[in-house]
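S.K.: predicted model and sequence below, questions to follow.
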Amino acid sequence: MTVHAFVDESRRQDTYYLAAAIIHPRQLRQTRSVLRGLLFPGQRELHFAKETPSRRKLIVSTLCELGVEVDIYAANCRKGEERARRECLTRLTAGLVQRDALRLVLDSREGRDVHDRETIVRVLRKADPDTPFSYEHFESAGEPLLWLADIVAWCHGAGGDWARRIRPVVGDLIRLDYP
């Protein structure tokens, strides 16, 4: 079955996390609607680091009820965040192509988006040229499904009770270590 992936990042000390919310096409509309419903009047996006602890608990509980899955790619970033991101994004993209994913949406990092494009193109060159796979960058305020990745990456990276609370949403945890 085809899927869409929505990706955001987080960093905790020397660990870089790339989280990918894996959404089936039939879930897109409803999941966006639920996420928008969590916004306060005038709020443009959910950015988990800016939410209060009680509000975070409400948001995480709501996500756990949605039945969504977010895969997490983790890499050591002592030798550079961009290198860690490239490793995670390479592995993610290759996995999405194998899954017959239709679309990859990444939270825009503005001037650094070019690095993502180079990484994705490098992976796609090895794939079947007829693979129907597209990718793009969005501002997180414009795509609520990016908020899922932000929330899960934040909670997992925080560890402790937050990691426990978000565990039902976490799919695969892929640890990429390099010297």
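M.R.: Cool, got the structure.
S.K.: C-alpha only now, for contacts and for neighbours.
M.R.: OK.
S.K.: for stretch 67-83, measure first residue to last.
M.R.: 32 Å (CA to CA, to the nearest Å).
S.K.: which residues sit against that stretch?
M.R.: By CA atoms under 8 Å, 6 or more residues apart in numbering, the residues outside stretch 67-83 that reach it are 14-23, 84-85, 87-88, 92, 148-149, 152-153, 169-178.
S.K.: buried ones among the residues you listed?
M.R.: 15-23, 84-85, 87-88, 92, 148-149, 152-153, 169-170, 174 (16 or more other CA atoms under 10 Å).
S.K.: now the strand or helix carrying K57, how far from the chain's geometric center?
M.R.: When elements are assigned from DSSP states H and E, K57 belongs to helix 53-66. Remark: helix 53-66 is offset 17 Å from the chain centroid, using CA atoms, centre = their mean, to the nearest Å.
S.K.: tell me the helix or strand right after it.
M.R.: strand 69-76.
S.K.: could I get the buried residue list for the helix ranked longest in the chain?
M.R.: Secondary structure of the chain per DSSP state H: the longest helix is helix 81-98. Neighbour counts over helix 81-98 (16+ other CA under 10 Å) mark 81, 83-93, 96-97 as buried.
S.K.: put this next to the previous one:
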Amino acid sequence: MTVHAFVDESRRNDTYYLAAAVVRPDRLNPLRAQLRALLFPGQRELHFYKEKPARRRLIISRVSAWQVRVDIYRAGCRSGEEKARQACLARLVDDLLDVDGRRLVLDSRQGRNAHDDLTIRHALGKCASETGVVYEHLDSAAEPLLWLADIAVWCHGAGGEWARRAAPVIGSVIRLDWP
């Protein structure tokens, strides 16, 4: 079965994280509705670091019950955050191809999206059209499934209680610069 991936990023000190919520097509609309139901009236998006701790606990509790999977790619960023991001993104695209991924949606970073485009085109190779993968950058307010990646990566990066709460959501953690 094909999957779609929704990608957000986080940074904690010298560690860069790229998170991909991996979703089957039949779950896209139900999950979007469940995520929108978590919004306060007038709220446009969930951005986890802006939420208060009690609300964070409620949100991660709900998300953990939905049986979703978020894979996390991590790299050191002492040599530069953009370099770490592109290494994580190249590996994510390779992994997406392995699981018959068809759509990749990345949280837009305005002027820096061109870096991602180049990395994705390179990772897809000369026969990119044959892979069937399409990709785009969207503002997180326009695509609620990006919030899944944001929630999971924030919790994972925070460690401790938050990482434990997010454990049911975390699929693989791929460390690109550790043995």
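M.R.: Arrived safely, thanks for sending. As the structure is a prediction and not an experimental result, all values here were calculated from the model.
S.K.: ok, residues contacting the helix holding K57 of structure 1?
M.R.: So helix 53-66 of structure 1 is contacted by 31, 38, 48, 148, 151, 165-166, 168-169 (CA under 8 Å, 6+ apart).
S.K.: equivalent analysis for stretch 43-50 of structure 2, please.
M.R.: Counting by CA under 8 Å, 6+ apart, 36, 39, 56, 140-141, 144, 147, 150-151, 154 sit against stretch 43-50 of structure 2.
S.K.: just the terminal-to-terminal distance for it.
M.R.: First-to-last residue span, stretch 43-50 of structure 2, CA to CA: 12 Å.
S.K.: how far does that stretch sit from its chain's centre?
M.R.: 15 Å.
S.K.: all strands of structure 1, in order?
M.R.: 4-12, 15-23, 69-76, 103-107, 134-138, 170-176 (DSSP state E).
S.K.: turn those strands into a markdown table, including distance to I120 of structure 1.
M.R.: Compiled in a markdown table, the strands of structure 1 are given as follows (distance: least, CA to CA, whole Å):
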| stretch | distance to I120 of structure 1 |
| --- | --- |
| strand 4-12 | 13 |
| strand 15-23 | 14 |
| strand 69-76 | 15 |
| strand 103-107 | 10 |
| strand 134-138 | 8 |
| strand 170-176 | 17 |
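S.K.: mind checking those strands for the one nearest to R117 of structure 1?
M.R.: strand 134-138 (8.5 Å; CA to CA).
S.K.: just checking, what packs against that closest one?
M.R.: Strand 134-138 of structure 1 sits against strand 103-107, with contacts defined as 3 or more CA pairs under 8 Å, 6 or more residues apart in numbering; DSSP states H and E.
S.K.: quick one on the thing from earlier: list the buried residues for the helix holding K57 of structure 1?
M.R.: Buried residues in helix 53-66 of structure 1 (16+ other CA under 10 Å): 56, 59-60, 63-64.
S.K.: show me which of the residues you listed is closest to A158 of structure 1.
M.R.: R56 (12.4 Å).
S.K.: where does the helix holding K57 of structure 1 end up in structure 2?
M.R.: Using TM-score structural alignment, helix 53-66 of structure 1 lines up with residues 53-66 of structure 2.
S.K.: nearest residue to A19 of structure 2 in space, please, no chain neighbours.
M.R.: I72 (4.4 Å; CA to CA, 6 or more residues apart in numbering).
S.K.: out of the contacts of helix 53-66 of structure 1, which end up buried?
M.R.: In the contacts of helix 53-66 of structure 1, the ones that pass as buried (16+ other CA under 10 Å) are 31, 48, 148, 151, 165-166, 168-169.
S.K.: CSV for those residues, including distance to A101 of structure 1?
M.R.: Listed next are these as CSV, based on distance: CA to CA, whole Å:
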residue, distance to A101 of structure 1
T31, 18
F48, 27
L148, 18
I151, 22
R165, 28
I166, 24
P168, 22
V169, 19
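S.K.: helices - which of those residues land there?
M.R.: 31, 148, 151, 165-166.
S.K.: farthest-apart pair in these, please.
M.R.: Farthest apart among those - using CA to CA - are T31 and R165, which lie 19.1 Å from each other.
S.K.: I'd say H137 of structure 2 and S108 touch.
M.R.: Yes: assessed by CA atoms under 8 Å, H137 of structure 2 is found in contact with S108 at 4.8 Å.
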